[in-house]
Each structure stands twice: as structure tokens, then as C-alpha cells.
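Novice: give me the fold of what follows.
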Amino acid sequence: MENQMDNQYLTIAMDVGEMLLKYGAETSRIEDTIRRICTAYGASRVDVFSITVNIETTMHMGYDTYTQNRRIRSSKMDTERLSALNQLSRDICEKKPSLMTVENQLKVIEAMPNYSYSFQMASYALISGSFCLFFGGTLQDMIAASIIGALLKPVETCVQRYSQNKLFIALAWSLAGGLLNALFLYIGIGQHYDLIAIGNIMILIPGLAFTNGLRDLFVGDSITGLIHLVEAIIVAICIALGFVFVQSFF
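Specialist: Below is the predicted model of the structure:
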């Protein structure tokens, strides 16, 4: 019975770590959180290894050893859920609540509402139009970029239903953006293809992933840092290829 409880402590710690990774936390925070939770429940030693898609933990409880591995298929940045998970991990370390209480809190965090779809479309429009104007676009370019940005949100949602591959999503998204860009210029809305495209590109440009990669390298997480950097560079190339491909024809 005691062995079963010890394994459940590790399961709870891994559940928290998996959600942290799923919602965009850095690997150093994930490893530290899992280590602290296991230690709070009595572990004498905890060895954690995490990269962008995998977490592996070995927990030592006296002479007993428990190991679990989690594979994360997809991730996204969600600062609200990360904040809630950080607070939960602090509460676990300070108060040592029951496993059932922690599981219920994780379900509450998972069920937290997202921003409304209309708000996300408006955000895409605002980002596209603002950056288009910032980089020298005209008022017509800004209007075109804003409308295209709003239309790209449904395109992104549709693509994500069939694939969670970031490279495929970026390429399909940029091809759709390039086609819409060419269509708007053809019907007379907008004047400069490149400036409208810049505004749309800024929606999906992996700046955060690139920054996280550099940060991981500086704190010593070399493998994770390199993965983030390579992924960000390839995604950026896929985004550029889509717009350039369409521009070469139209």
C-alpha cells in the first residue's frame, strides 16, 4: 500500500510537469517543480530530465525507486494556466494536500476558459494591421492586412484539426495568407504585397520560441535550447516560403 502511494506521488508530480510543458513552461522550471513536489512528499532523491517533448523522472523513496516517462505531443503558450500551475506547485510544497485535492485542482486549471474566438480574430487583425503600418504600409495596406489577419484565424483553426505539426501549420497558414494577399491586391484593397505580408507574418513568427531557446542555452539546457532554436528557424523559413511562393506566381 505504501509503495502504491509513493508511485501516486510521482504520478501527481508528473501530471503537473506535463501540464507545465504543455502550456509553454521552460524545462528548468519543469524539472525544478517536479523535484520540489516529490521532495515535499518524502522523496530522498529525484532525478528529472526534460526536453521539449518528453519528461523522464526517477524518484527514490528510501530503498524503493520509481520511474515514469511522459511524451508530450503538442504544446502552446498559455500564461494564465502557467500562473495557476505555479501557484498550485507552491501550495503542494507548503501544505502537502491530498492527492485527490491536487487532481481536482489540475482539472480546474485544465478547464479554464480560453479567450473567445471573436477576440482572437480581433487580436490577429490588430497585430497584422499595426505591424503593417509600423513597417511603412499605407492606410489601405493596413486595412488589407487587418482583414487578412482576421481571416487567417479560421484558416489556422481548420489546419489544426487535421495536424498538430508546427511546420505543416506554418506552411499551410502562410500559403493561405499569400493567396489572400494576392487576392486583395487584385481587387484593389492594398498597395504593397510585401508590407501587407510583413504584418501577417508577425502573427505566427516564432519570436518567443527563439528567445526561449537562447535562454535555455544560457542556463545550461543545451539540448532543449538547440531544439527550440532549430524549430524556430525552420518555422520562420516555412512561413517565408509560403508568401514567397505565392508572390512568385502573382
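Novice: please make it C-alpha for all contacts and neighbour counts, starting now.
Specialist: OK.
Novice: first to last residue in stretch 90-104, what's the distance?
Specialist: Stretch 90-104 has an end-to-end distance of 16 Å (criterion: C-alpha to C-alpha, to the nearest Å).
Novice: that one: how far from the chain's middle?
Specialist: Distance, stretch centre to chain centre, for stretch 90-104: 26 Å (C-alpha atoms, centre = their mean, to the nearest Å).
Novice: quick check: buried residues in that stretch?
Specialist: Buried residues in stretch 90-104, counted by 16 or more other C-alpha atoms under 10 Å: 92, 93, 102.
Novice: tell me the one of these nearest residue 179?
Specialist: Of all the buried residues of stretch 90-104, residue 179 sits closest to residue 102, with 47.9 Å by C-alpha to C-alpha.
Novice: so what's that closest one up against?
Specialist: Each residue near residue 102 by C-alpha atoms under 8 Å, 6 or more residues apart in numbering is listed here: 12, 88, 92.
Novice: from the buried residues of stretch 90-104, which ones fall inside helices?
Specialist: With helices taken from DSSP state H, the overlap with these comprises 92, 93, 102.
Novice: alongside the first, I'd like the structure of this one:
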Amino acid sequence: MKVLNFLRASSALRTFLTEVDAAFDDLLVHNNVRWLSKGRVLEPFWAVREELQVFLSQQNSAKAKQFLEFLQNAGKMEAVAFLADITSHLNDLNVKLQGKKNTLCELMSEVRAFQRKLELFKSHIQEELFHFPKLLELTKGEGDDQCHLELLEKLIANFKTGFDGFILGKQVLLFIENTFLITNVSAFSAEAKRVFSWTEAASLQTELFDLQEGVAQKEAQCDAITFWSKFQVPSAA
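Specialist: Have a look, this model is predicted:
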């Protein structure tokens, strides 16, 4: 962030990036308020890192020299490459979680899928680096795997802490997404009872049959939001 703030304070930067036909003609500044900010900051910074070295080498100041040394430090730039890659993956997840019409099932599916992806990233960080193109470009597979592995393990632990307590099971989520796909009624009612202790298994089973035999609803083949909106309880007003 210090490098970016220094560079953007220079009125000559945009002119320089335009003249050298860089991939970006300006750099973004991180904003804690705006979602996706960190990933969006790192992307252009990484893309024009070589041009930035040339620009800094032309500046006559102690700070410019300090920041040039940062950009020329292989270990520090490896960390930047890794962060650019992992924040890109996090940005993809964030985008998928946005929107007004996402159902609970869709949101949890995206989160669970990303948790599995993190485990895949963890295994690949010591091997092919398929999912870390910037890191692979920089290190050719000869980087500090242990450092990146530790960060991924912390990220996995954070997701586990944040979402593993969300105990809606597969049968309940399937019920919400598509009631007609529930075939094991006993398994569904048992799982629902564990999640919602106030429910009664007998009532759940009979009401499920009533829902599934609603021919008009089944033939309509509508999405989950439209289907469940038909069962909304009118407000007191």
C-alpha cells in the first residue's frame, strides 16, 4: 500500500504507463469499505510491476530507491504473486455470493465448493501451481512453498470456523432447492429434526407428501424462490 500511495502521488505515473504501453495506465488504491478492493488493487499492480521498476529507477528520492528495492526483492514479490492469485479466487467467490435472487442452497453450495477448492489449492501449492498462475510465472515452481502453505491452512481454518457451525444438512438443503427430489422421507425428517428441534417428524413426513403430490406445482417446474413464495404467510397488516 505504501508503494501504491507513493506511485499514485506522482502526476507523471499515468503519462509514463501510457507512453510505455503498459497493460494498465493507472493503479487502484485499496479501500477497506469497498468489497473486492484488495484483489482489484493487486491485479494491475502485478501486471505493470516491471514498468514500475523502470519508473522508480528514474526518480531521485530515497523513498523511490526503497520501493525499487522492494520490487526487485524476489521473496517479497513472490508474496505479492501469491496474494494476487489467492485474492483473485476470493474475489470470484465474493461475486458469486452477490445478488438478490440467490437462495440459501446456492450460497451454501458456493461456500462449500470453495472450501473444497482451498483443500485442492493446498495440495497444489507444493506441486503444479495450476491455480496460482502469477506465482508459477514468477517462481517457475521453485518458490517458498511452506510460507504459502501456512497461509492457506489459516484460510481453511477461518472458513471452517465461520461456516462449519452452519448445520443445515444435505437433505434439508435439497428440500429447499427442490422438494420433489427428496426420496428418503425418514432420512429427511430425521435430519430436519436435528436442525430444528421444535419440529415433529410425523408432521414433516406427511406435509412433505402433500407438497410432492401437488401436481400443479410439480408440472410448473419453477425455481425455488417462485415455488416457496406461493407458501408465504400473509402479514398481520
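Novice: can you pull the TM-score for these?
Specialist: The TM-score (TM-score structural alignment, normalised by the length of structure 2) is 0.27; 98 aligned residues with a C-alpha RMSD of 5.2 Å.
Novice: helices of structure 2, residue ranges please.
Specialist: Ranges of helices in structure 2, per DSSP H, are 2-8, 12-19, 37-47, 49-57, 62-72, 74-96, 104-124, 133-139, 145-163, 170-177, 185-195, 201-212, 215-220, 224-229.
Novice: how about the longest helix along structure 1: buried residues?
Specialist: Ranked by residue count under DSSP H, the longest helix found in structure 1 is helix 222-249. Within helix 222-249 of structure 1, the residues scored as buried using 16+ other C-alpha under 10 Å are 222, 224-229, 231-233, 235-236, 238-244, 246-247.
Novice: hang on, isn't residue 132 of structure 1 packed against residue 143?
Specialist: No - assessed by C-alpha atoms under 8 Å, residue 132 of structure 1 is found out of contact with residue 143, at 9.2 Å.
Novice: could you check which of those two is surrounded by more residues?
Specialist: Taking other C-alpha atoms under 10 Å, residue 132 of structure 1 and residue 143 do not tie; residue 132 has more neighbours (29 against 22).
Novice: next, count neighbours for the closest residue to the more buried one other than its chain neighbours.
Specialist: Distances taken as C-alpha to C-alpha, 6 or more residues apart in numbering put residue 199 closest to residue 132 of structure 1, at 4.3 Å, once the chain neighbours are dropped. Neighbour count of residue 199 of structure 1, defined by other C-alpha under 10 Å: 29.
Novice: buried residues in stretch 113-120 of structure 2?
Specialist: By neighbour count with 16+ other C-alpha under 10 Å, stretch 113-120 of structure 2 contains the buried residues 114, 115, 118.
Novice: any chance of those in CSV with distance to residue 75 of structure 2 as columns?
Specialist: As requested, the buried residues of stretch 113-120 of structure 2 are exported to CSV (distance: C-alpha to C-alpha, whole Å):
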residue, distance to residue 75 of structure 2
114, 28
115, 28
118, 23
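Novice: nearest to residue 226 of structure 2, of the residues you listed?
Specialist: So of those, ranked by how close each gets to residue 226 of structure 2 (C-alpha to C-alpha), first place is residue 114, at 27.0 Å.
Novice: from residue 110 of structure 2, how far out is the nearest residue to that closest one once chain neighbours are set aside?
Specialist: Leaving out its chain neighbours, the residue that sits closest to residue 114 of structure 2 by C-alpha to C-alpha, 6+ apart is residue 93, at 7.2 Å. Using C-alpha to C-alpha, residue 93 of structure 2 is found at 7 Å from residue 110 of structure 2.
Novice: just residue 68 of structure 2 next, same as before
Specialist: 40 Å.
Novice: just the strands from structure 1, written as ranges.
Specialist: Here structure 1 has its strands, by DSSP state E, at 45-51, 54-61, 64-71.
Novice: mean neighbour count and distance to residue 186 of structure 1 added to the ones you listed, as TSV?
Specialist: Formatted as TSV, these follow (neighbours: other C-alpha atoms under 10 Å; distance: least, C-alpha to C-alpha, whole Å):
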stretch	mean neighbour count	distance to residue 186 of structure 1
strand 45-51	18	46
strand 54-61	19	47
strand 64-71	14	46
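Novice: that older thread, nearest to residue 153 of structure 1, of the contacts of residue 102 of structure 1?
Specialist: Comparing these against residue 153 of structure 1 with C-alpha to C-alpha places residue 88 closest, at 32.1 Å.
Novice: mind checking how far residue 220 of structure 2 is from residue 106 of structure 2?
Specialist: Between residue 220 of structure 2 and residue 106 of structure 2 the distance is 21 Å, computed by C-alpha to C-alpha.
Novice: swap in residue 117 of structure 2?
Specialist: Noted for residue 117 of structure 2: a distance of 16 Å to residue 106 of structure 2, by C-alpha to C-alpha.
Novice: ok, now residue 71 of structure 2?
Specialist: 41 Å.
Novice: the more surrounded of those two?
Specialist: Between residue 71 of structure 2 and residue 106, residue 71 has the larger neighbour count (other C-alpha under 10 Å), namely 19 against 15.
Novice: tell me who's in contact with that one.
Specialist: Residues near residue 71 of structure 2 by C-alpha under 8 Å, 6+ apart: 49, 53, 77.
Novice: for residue 141 of structure 1, grab the count of nearby residues.
Specialist: Using other C-alpha under 10 Å: residue 141 of structure 1 sits among 26 other residues.
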